[in-house]
Each structure stands twice: as C-alpha cells, then as structure tokens.
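In: Following is a predicted model, sequence given first.
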Amino acid sequence: MLKRIRMETESAEISETKNSEGRRHKLQMDINMCRQKLQEQQQRNKKTESDLRKEKWRQETGLETWLTKYDNEMRQKQDEYDEIETAYTEEKRLLIELEERFEKLKEEYDKIMAERKAEEERLAMEKALRERRWQAAGHIQRFWQGYKVRKKNCNSSSSTCVEAVFDKRDIHAFSFI
C-alpha cells in the first residue's frame, strides 16, 4: 500500500510534472511571443517616435524659416514705409511752403491787378475828361468864331445885330460842360 501510494504519488507527481512542464513550456512560449511582440511594438514605437521627432524638427525648422522670412519681409516693408513716409512728409512740407508762397504771390498779384485796374480807370477817366475838354474847346472855338463872324457882320449891318451876336444855338452848345 505504501508502495502503491508512493507509486500513485510518483505517478501523480510525474503526471503533474509533465503537465507542469507542458504548461511551463506553453507559458514560456507565450512569454517569448509576448516579448517578441513587445520588442516589435517597441521598434515600431521607436520608429514612429523617430519619424515624429523628424517631422517635429522639420516643422520647427520650417516654422523658424518662415518666421525669419516674415521678419525680414516685415523689416523690409517697414523700411520702405519709413522711406515713403519721409518722402511724403518732405513733399507735404514743400507743398505747404509752395502754397504759402503761392498765397503771398496771389495776394501780390491781386494787389497789382487792383492797382492796374485803378490806374486804367484813372487813365480812362483822364482820357474821357481830356476828350470832353477837347470837345469843349472845339465848341468854344466854333462859338467864338461864329461870334466874331456875326459881330463883323453886325458892324456892317442893322440894329438887330445885338440879338444875332448871341444865338441860342451857341449857348446850347455849352450845356454839355
């Protein structure tokens, strides 16, 4: 009995050992397979991480390039703007200066033109007065000549001479003065 128990025990032990060995072998294979999967996953992750790092570096480098380019363009545009603003300010200053000069010249021109107009009006009035004087002198001379002729005729003729010497037409001739 003891022998039988021992045999059963040994047989159970052997059976258990075989089962245990089989399970252990199966578990070891599972472990190896999991380790292999883990290594493969780690390699994929490392490759993905490396690719992502490269992409990140490429994007950061590209971004820095774009930022540098943008900064340079903005600096250039600012310089252009400053030049244009300086030119505009100078031209505006010159325009204001020219407008002030023009205003002074316009005032002088208006003053000169007003003086010329006044002088022309004065000369026109003097000319008109001179014309009237010449006409008046002509009328006076004609009147005087007519008077002398009538007086001469009167000395040789009758008593109605006094009225004939001062004719109404002659007196009317002086009404324009």
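Out: Now that the structure is in, tell me what you want to look at.
In: only C-alpha atoms for contact and neighbour calcs from this point on.
Out: Noted.
In: Figure out the helix or strand that E126 lives in.
Out: helix 2-156 (DSSP states H and E).
In: now for that helix, which elements pack on it?
Out: In terms of contacts (3 or more CA pairs under 8 Å, 6 or more residues apart in numbering; DSSP states H and E), helix 2-156 is packed against helix 161-165.
In: next, the one to line up against it:
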Amino acid sequence: LMERDAEISKKDAVISKLQNSLQLMEKTSRDFVTRTQQDAEKQSLSNIKTWEGKQACMQQDIDKLVLQLNTLVLENRQVEKGLRKKRFKVETEIENWLQKYDADMGEKQEELQEVGGAFGEEQQERADLEEAYGVLAEEYDQIMEARRRLEEAQREEARELGLQTGGAVVIQAWWRGYCVRKNMRAKAKGKGKAKGKGKKGK
C-alpha cells in the first residue's frame, strides 16, 4: 500500500509538473500570441500609415495627372477645333480649286477643240498649198529650163551675130579700102592723060 501511495505521489508530482509545464506553455503561448498580435497590429498600423501616406501621394499624383489630362483634353479640343476650321478652310479651298479646275479644263477643252479644228483646216490648207507648190515648182522648173534654153539661144545668136558683124566690118573695111584704092587709081590715070594733052599742044 505504501508503494502504491508512493507511486501515486510520484504520478501526482509528474502530473503536477506536467500541469505546471502546460500552464507555463499556455502562458508562453498566450504571451507569444499577444506579442504577435501586438506586433501584427503595430505592423498593420505602420503598414496602414505607410499605405495611407502612399495613397495620399498617389492621390496627389492622380489629381495632378487628372489636372494635366483635363488641360491636355482642353488643349486638344482647342487644337482639334482649330484643325477642324483649318480642314474646313482647306476643303473649301480644294473644292473651289476643283471647280475652277473643272471650269478651266472645260474652257481649255473647248479651246483645244477649236484649235484642233483650226489645225485640221491649216493641215488641209497646208496640203493644198503643198500640192499647189508642187505644181508651181514643176512650172517653175519648166520656166527655168525654157529660160535657160532661151539664154543659150540668145548667147548663140549673139555669138553668131558677133561673128557676122565682125565679118561685115571686115568686108566693109575691105570694100572701103577697095573703093579708095580704085578712086586713087582713077585719079592717077586722069592726071596722066592731062599731062599728055599739054605736051601735044606745045
């Protein structure tokens, strides 16, 4: 019985020791959990503050960006308005130029048709003139050939006339010389007869 009681006492001591150890562990766990929760809460508060600070900075950045965006949108609207006005002006000018181009091209087409008609008439006149020129050229060649032949005939006639004239001059000179010589002989004979009669009378 004493051994049993001793054993029970030992077991009770072990149980008491275990209970104390368990209580200590529970207290340690509670303290750890409490510290952990406090640390977590502190970290969470720190994170919240940090996030709030970052959020405030981000909000400021967002506000700045929104302001810049609104400014850019306003500027872009003004630029777009100016571009639309410029585009409308350019389109109006292009339309006017196209209308003017169409009108000018219509006039040029009419002028071209008129010029084409006049050119056709001039071509026909040119063909007629070339045909007439061919006839005139042929007649001119014939006239020049007849003229050349006439000039050759005139030169030949002049040459023959020159020869004839030269011969006539020679003949006339010879004839005049002959007549002079004849007269001189006749006069010489007359003087001789007169001298003979004078001697006979004496």
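Out: Here it is on my side, so go on. Treat the numbers as computed from the prediction; the structure is a model and nothing was measured.
In: Now find how far off-centre the helix holding E126 of the first structure is within its chain.
Out: Taking CA atoms, centre = their mean, to the nearest Å, one finds helix 2-156 of the first structure lying 11 Å from the centre of the chain it belongs to.
In: Now which residue in the first structure aligns to A158 of the second structure?
Out: In the first structure, A158 of the second structure lines up with K106, judged by TM-score structural alignment.
In: How much space separates that match from L98 of the first structure?
Out: Per CA to CA, to the nearest Å, K106 of the first structure is found 12 Å from L98 of the first structure.
In: now D82 of the first structure
Out: With distances taken as CA to CA, D82 of the first structure is found 24 Å from L98 of the first structure.
In: Find the residue at the geometric middle of the second structure.
Out: The residue lying closest to the centre of the second structure (CA atoms, centre = their mean) is Y101, at 18.9 Å.
In: How many residues are close by E107 of the first structure?
Out: The tally of other residues near E107 of the first structure (other CA atoms under 10 Å) stands at 12.
In: how far away is W51 of the second structure from D39 of the second structure?
Out: According to CA to CA, W51 of the second structure and D39 of the second structure sit 17 Å apart.
In: With W175 of the second structure instead?
Out: Distance, W175 of the second structure to D39 of the second structure, by CA to CA: 178 Å.
In: and if you look at G53 of the second structure?
Out: Taken as CA to CA, the span from G53 of the second structure to D39 of the second structure is 20 Å.
In: what do you get for A188 of the second structure?
Out: A188 of the second structure sits 194 Å away from D39 of the second structure, going by CA to CA.
In: go on, Q19 of the second structure?
Out: Computed as CA to CA, the Q19 of the second structure to D39 of the second structure distance reads 29 Å.
In: go on, Q124 of the second structure?
Out: When distance is defined by CA to CA, Q124 of the second structure is 116 Å away from D39 of the second structure.
In: go on, L18 of the second structure?
Out: From L18 of the second structure to D39 of the second structure the distance is 30 Å (CA to CA).
In: and what of Y133 of the second structure?
Out: On the measure of CA to CA, Y133 of the second structure and D39 of the second structure end up 125 Å apart.
In: Give me the neighbour count for the match of A158 of the second structure.
Out: Neighbour tally, K106 of the first structure, other CA under 10 Å: 13.
In: what do you get for L65 of the second structure?
Out: Neighbours of L65 of the second structure (other CA under 10 Å): 12.
In: which element is it on?
Out: Using DSSP H and E, L65 of the second structure falls in helix 2-201.
In: Check the offset of that helix from the chain's centre.
Out: 0 Å.
In: Distance check, the aligned residue in the first structure for V169 of the second structure against Q78 of the first structure.
Out: Using TM-score structural alignment, the partner of V169 of the second structure in the first structure is K117. K117 of the first structure is 56 Å from Q78 of the first structure, where distance means CA to CA.
In: what does A136 of the first structure give?
Out: Using CA to CA, we find A136 of the first structure at a distance of 84 Å from Q78 of the first structure.
In: These two: which has the busier surroundings?
Out: Legend: neighbour count by other CA under 10 Å for A136 of the first structure and Q78, higher for A136 (17 against 12).
In: Can you tell me what that one aligns to in the second structure?
Out: With TM-score structural alignment as the matching criterion, the partner of A136 of the first structure in the second structure is A188.
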